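Participant: All I have is the shape, not the residue letters:
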């Protein structure tokens, strides 16, 4: 009787049924723990790198990378085990009439809700800890909404990649074994934070980290911020003596006496601007589109893999 009913259950109803199951698991099987974990990680990052976020070029680049890492981490842990832990059940239900598209759609909706909640948590934690956020918006009328959309898309893209891994893995152990490798690739090929050889740069386009970091820098108007690292490093040499004199110390005194420090920081920043981080709608839309495209690719591959789950003899 059960098999007969399953075969005549439509895709929409199956989606609703599995969606209800996922939310029950959220409440009764401790899946809700991903939310407080997101808050803790956001708090640690805000405490560590939030001081200079959207205040200096270096602080914005480092902070945007760290925020992207939060999103990638959240997305991976949301779904890395959700399919492989019930692989036998999925195989049985598929033979009984389960539509894989309905099953994956339920996961997509459920994971989207989690990712939205995590994006809101990050913004709330950062705001509570007085981390400066972008003051200008590009897409909507509210800068925090723009940033929130970016955080959601990064998290959701990573989430769907983890869902793909979970659909491919035989057990939760194998999924968790693969996850650190994929996480390292996402972080290493961010495209900006690490100095990669030119031959490796095309691979950065394959990562959610690159597009998330770029969008966050653009939304923070990276190119209009001062650069302080060159000044700070030069300042360390102010007491260096040459022929019994300290020429750099005299220069620094002259600069400070004439209130020229900020002008020099701006001039230094102008020489280190990056067109990829331009404060432009086109840049943000491009990043959002790439994140959406990769998300859809991951979902499509996951569906294809699960469609052949009956033939899996592992």
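Facilitator: Good, I have the coordinates. Just so it is clear, the structure is predicted and the values come from calculations on it, not from any experiment.
Participant: Could you use CA atoms for every contact and neighbour count after this?
Facilitator: Noted.
Participant: wait, doesn't residue 223 sit right on residue 274?
Facilitator: Yes: using CA atoms under 8 Å, residue 223 is in contact with residue 274, at 6.7 Å.
Participant: check contacts around residue 47.
Facilitator: With contact set as CA atoms under 8 Å, 6 or more residues apart in numbering, residue 47 has these partners: residue 129.
Participant: Over to the one 5 residues further on?
Facilitator: Taking CA under 8 Å, 6+ apart as the contact definition, residue 52 lies against 58-60, 63.
Participant: here's the one I want to compare it with:
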């Protein structure tokens, strides 16, 4: 009479694989993603952090850059997580591994990494004196709202990379796909680049669109001054027309009469975007979209891995 083999339940398997992932974090150099996130955040803050949440243009560029940081971090966290041990997953699945437990362990582990990266990013921003949102929208603390947005962007990108890792043949294939996916995420962010009208629906398929919109709304984008016209006029102040310098005279008149701020705000009024209104509903809607996309990526990952036994690779 054959002895019945008792297999571990889903919860036990999740704990076992979670422990394995944290051991890999310590002993297989997976911890390197944390200092890398600090370096990337520092470079971005140095390059574009000066005008973040101070002007419309600075906020647009800074929010886009922050979204880039999050997507980059999320992609690098898990792009090789599954494909590097595909043979092991296939063998253990045949021996009783529950794919849902395996993926759930990755979800918990990656969420921990994402939280750590968000904390590091916020710390770097504060250390480099970057202006952050000063008024809350959802929680009582603006820094918490800001952190949740960064986390959801990072985590959604992380789950997308996990999905790519689940069907990529090798780690080389996964790393080859990643730059293409990064370009798609950045190009179709929906706010930073002027896309043709027919391309706008594609922005709803990207993580960056919802993250960028939420970051702009949290910074009260529509109440900020717009400085592009003023800066362009300053560049032309020495232009002569029939021996005179009309731009210089106009700029002097504006400054002498303390009209500069009013002019910047009037310029901003013509460029307000209702999608970036300082409204908690806008932020919550974008958070929900990021959560839905993250869950969708997870479901597809589970479906792909449930059929790993059919993979002849």
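Facilitator: Arrived safely, thanks for sending. Small disclaimer: the values here were computed from a predicted structure and weren't measured.
Participant: Need the TM-score from the superposition.
Facilitator: TM-score for the superposed chains, counting by TM-score structural alignment, normalised by the length of the second structure: 0.98, backed by 311 aligned residues with a CA RMSD of 1.1 Å.
Participant: circling back to that earlier point, quick one: which of the contacts of residue 52 of the first structure is nearest residue 261 of the first structure?
Facilitator: Nearest to residue 261 of the first structure among these is residue 58, at 17.0 Å by CA to CA.
Participant: can I assume the closest one is in contact with residue 225?
Facilitator: No: applying CA under 8 Å as the test, residue 58 of the first structure and residue 225 come out as separate, 9.2 Å apart.
Participant: So which other helices or strands are in contact with the helix or strand hosting residue 112 of the second structure?
Facilitator: Assessed by DSSP states H and E, residue 112 of the second structure sits inside helix 99-127. If contacts are counted by 3 or more CA pairs under 8 Å, 6 or more residues apart in numbering; DSSP states H and E, helix 99-127 of the second structure sits against helix 10-27, helix 33-48, helix 56-78, helix 142-167, helix 280-306.
Participant: before we move on, the earlier item: okay, residue 223 and residue 274 of the first structure: which has more neighbours?
Facilitator: Neighbours were counted for residue 223 of the first structure and for residue 274 using other CA atoms under 10 Å; residue 223 has more, 23 against 13.
Participant: contacting residues for that one?
Facilitator: Counting by CA under 8 Å, 6+ apart, residue 223 of the first structure touches 57, 269-270, 273-274, 277-279.
Participant: Buried residues of stretch 157-175 of the second structure, list them for me.
Facilitator: By 16 or more other CA atoms under 10 Å, the buried positions in stretch 157-175 of the second structure come out as 157-168, 170-171, 173-175.
Participant: sorry, back to before: mind checking which of the contacts of residue 223 of the first structure land in helices?
Facilitator: Counted as lying in helices by DSSP state H, out of the contacts of residue 223 of the first structure, are 57, 269-270.
Participant: now those in TSV, with distance to residue 195 of the first structure and neighbour count?
Facilitator: Converted to TSV, these look like this (distance: CA to CA, whole Å; neighbours: other CA atoms under 10 Å):
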residue	distance to residue 195 of the first structure	neighbour count
57	16	25
269	19	23
270	20	15
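Participant: Residue 312 of the first structure: which of these is nearest?
Facilitator: For those, the residue nearest residue 312 of the first structure by CA to CA is residue 57; the value is 50.5 Å.
Participant: In the first structure, what range does stretch 143-156 of the second structure match?
Facilitator: Per TM-score structural alignment, the counterpart of stretch 143-156 of the second structure in the first structure is residues 144-157.
Participant: Mean per-residue distance, the matching stretch versus the second structure.
Facilitator: Compared with the second structure after the fit, stretch 144-157 of the first structure shows a mean deviation of 0.3 Å (mean CA distance after the TM-score superposition for the first structure).
Participant: in that stretch, what's buried?
Facilitator: By neighbour count with 16+ other CA under 10 Å, stretch 144-157 of the first structure contains the buried residues 144, 146-148, 150-157.
Participant: Without its sequence neighbours, what residue ends up closest to residue 217 of the first structure?
Facilitator: Of all residues not flanking residue 217 of the first structure in the chain, residue 277 sits nearest, at 5.6 Å (CA to CA, 6 or more residues apart in numbering).
Participant: since we're on that neighbour, how many residues are nearby?
Facilitator: The local packing of residue 277 of the first structure (other CA under 10 Å) involves 21 other residues.
Participant: To which residue of the second structure is residue 285 of the first structure aligned?
Facilitator: For residue 285 of the first structure, the residue aligned by TM-score structural alignment is residue 284.
Participant: Let me know the helix or strand that the closest residue to its match other than its chain neighbours is in.
Facilitator: Nearest residue to residue 284 of the second structure, sequence neighbours excluded (CA to CA, 6+ apart): residue 138, at 7.7 Å. Using DSSP H and E, residue 138 of the second structure sits in no helix or strand.
Participant: Quick one, which of the helices and strands packed on helix 99-127 of the second structure gets closest to residue 189 of the second structure.
Facilitator: When these are compared by CA to CA, helix 56-78 sits nearest residue 189 of the second structure, at 8.0 Å.
Participant: mean shift between the closest one and the first structure?
Facilitator: So helix 56-78 of the second structure averages 0.3 Å relative to the first structure (mean CA distance after the TM-score superposition for the first structure).
Participant: Can you state the residues of the first structure onto which that helix aligns?
Facilitator: Mapped onto the first structure using TM-score structural alignment, helix 56-78 of the second structure spans residues 57-79.
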